[in-house]
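[1] no letters, just coordinates:
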């Protein structure tokens, strides 16, 4: 069993659901050295999340943003944590619903994603800034 880990920084993005598959793969070319294994991708933040979903039609990403805004609206009267702005507490709720990590199989030096799957950075703050992600690879080398 071989292990590799790298911390990467994703470019800042506006609020929404953004495909970052290519950015992650480019930052961790060591994926190409693994014949079989797992890539664990962890985001080090509480107001952003990672998800796996549709990689082709951008309207899916827009619809995801709209749906999550209905699930966790800004300025809800029951929020107590409001000091950091109206987008902060909804961001925490959305991050809990989606999760902070993904585990994706590696096959023949590539992420073994389905045809229409991509890794999303789910940015829930209006101005979230750069996001830190830790990618851990484990498995058998080519």
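    Yep, that arrived. For clarity, every value in this text was computed on a predicted model and none was experimentally measured. Numbering: from 1, shown residues only.
[2] from here on, contacts and neighbour counts on C-alpha atoms
    Fine.
[3] quick one: the strands in this protein?
    2-10, 16-19, 34-43, 48-54, 101-107, 110-111, 117-123, 131-141 (DSSP state E).
[4] and the longest one with strand 101-107, angle?
    For strand 131-141 against strand 101-107, the angle by axes from the mean of the first three to the mean of the last three C-alpha atoms, to 10 degrees is 30 degrees.
[5] now do strand 131-141: distance to the chain's middle.
    Relative to its parent chain, strand 131-141 has a centroid offset of 13 Å by C-alpha atoms, centre = their mean, to the nearest Å.
[6] which outside residues touch it?
    1-12, 28, 31, 33-45 (C-alpha atoms under 8 Å, 6 or more residues apart in numbering).
[7] buried residues, that strand. List them.
    131, 133-141 (16 or more other C-alpha atoms under 10 Å).
[8] kindly report the same for stretch 20-34.
    So for stretch 20-34, counting by 16+ other C-alpha under 10 Å, buried means 20-21, 24, 28, 30-32, 34.
[9] any idea how far apart the tips of that stretch sit?
    20 Å (C-alpha to C-alpha, to the nearest Å).
[10] comparison target below:
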């Protein structure tokens, strides 16, 4: 068994989805590991990770609008506002999604579906730089 780890820095312009599939693909390629499991972990409480369709941008826009209705910015609803009015809604959106993903690796490639991509889902309004840890275990 071999393993490799990498910290990937992803820049988000603000709220929304940022695809990083190609960055993860390069990491897997560079390791030389042919069969294994790639774990991705977002080290933040106001951003999350998704595997989502990467062919039609309207899917991403609809997701963003839906989460705005689930956890709206509304100062009257929340006690926690330490980092601004978008702080608590960002935490709620993260709690409703996930900060960790696992993707199988077979024949040296991530086993994603035809239209699947890896996304950072940024939940804060302002630009953010996010750290995603990629850990590949295999042979």
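    Okay, I see it. Values in this document were obtained by computation on a predicted structure and should not be read as measured data.
[11] quick one: TM-score?
    For this chain pair, the superposition-based TM-score is 0.93 by TM-score structural alignment, normalised by the length of structure 2; 139 aligned residues with a C-alpha RMSD of 1.4 Å.
[12] let me know the closest of the buried residues of stretch 20-34 of structure 1 to residue 68 of structure 1.
    residue 20 (19.1 Å; C-alpha to C-alpha).
[13] looks like that closest one contacts residue 119 (just checking).
    Yes - at 5.7 Å, residue 20 of structure 1 counts as touching residue 119 under the criterion of C-alpha atoms under 8 Å.
[14] now the buried residues of strand 131-141 of structure 1 as TSV including distance to residue 80 of structure 1?
    Formatted as TSV, the buried residues of strand 131-141 of structure 1 follow (distance: C-alpha to C-alpha, whole Å):
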residue	distance to residue 80 of structure 1
131	25
133	29
134	31
135	34
136	36
137	39
138	41
139	44
140	48
141	49
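[15] and which of these is nearest residue 108 of structure 1?
    residue 141 (9.2 Å).
[16] quick check: closest non-adjacent residue to that closest one.
    Distance criterion C-alpha to C-alpha, 6 or more residues apart in numbering; nearest residue to residue 141 of structure 1, sequence neighbours excluded, is residue 34 at 4.2 Å.
[17] what's the match for the one you found in structure 2?
    Using TM-score structural alignment, the partner of residue 34 of structure 1 in structure 2 is residue 33.
[18] is it true that its match touches residue 104?
    No - applying C-alpha under 8 Å, one finds residue 33 of structure 2 not in contact with residue 104, separated by 11.5 Å.
[19] what residues are up against the residue nearest the centre of structure 1?
    Geometric centre of structure 1, nearest residue: residue 50, 2.3 Å, by C-alpha atoms, centre = their mean. By C-alpha under 8 Å, 6+ apart, the contact set of residue 50 of structure 1 is 42-43, 98-102, 119-122.
[20] spatially nearest residue to it, not counting backbone neighbours?
    residue 121 (5.1 Å).
[21] surely the one you found meets residue 45?
    No - counting by C-alpha under 8 Å, residue 121 of structure 1 does not reach residue 45; the two are 11.3 Å apart.
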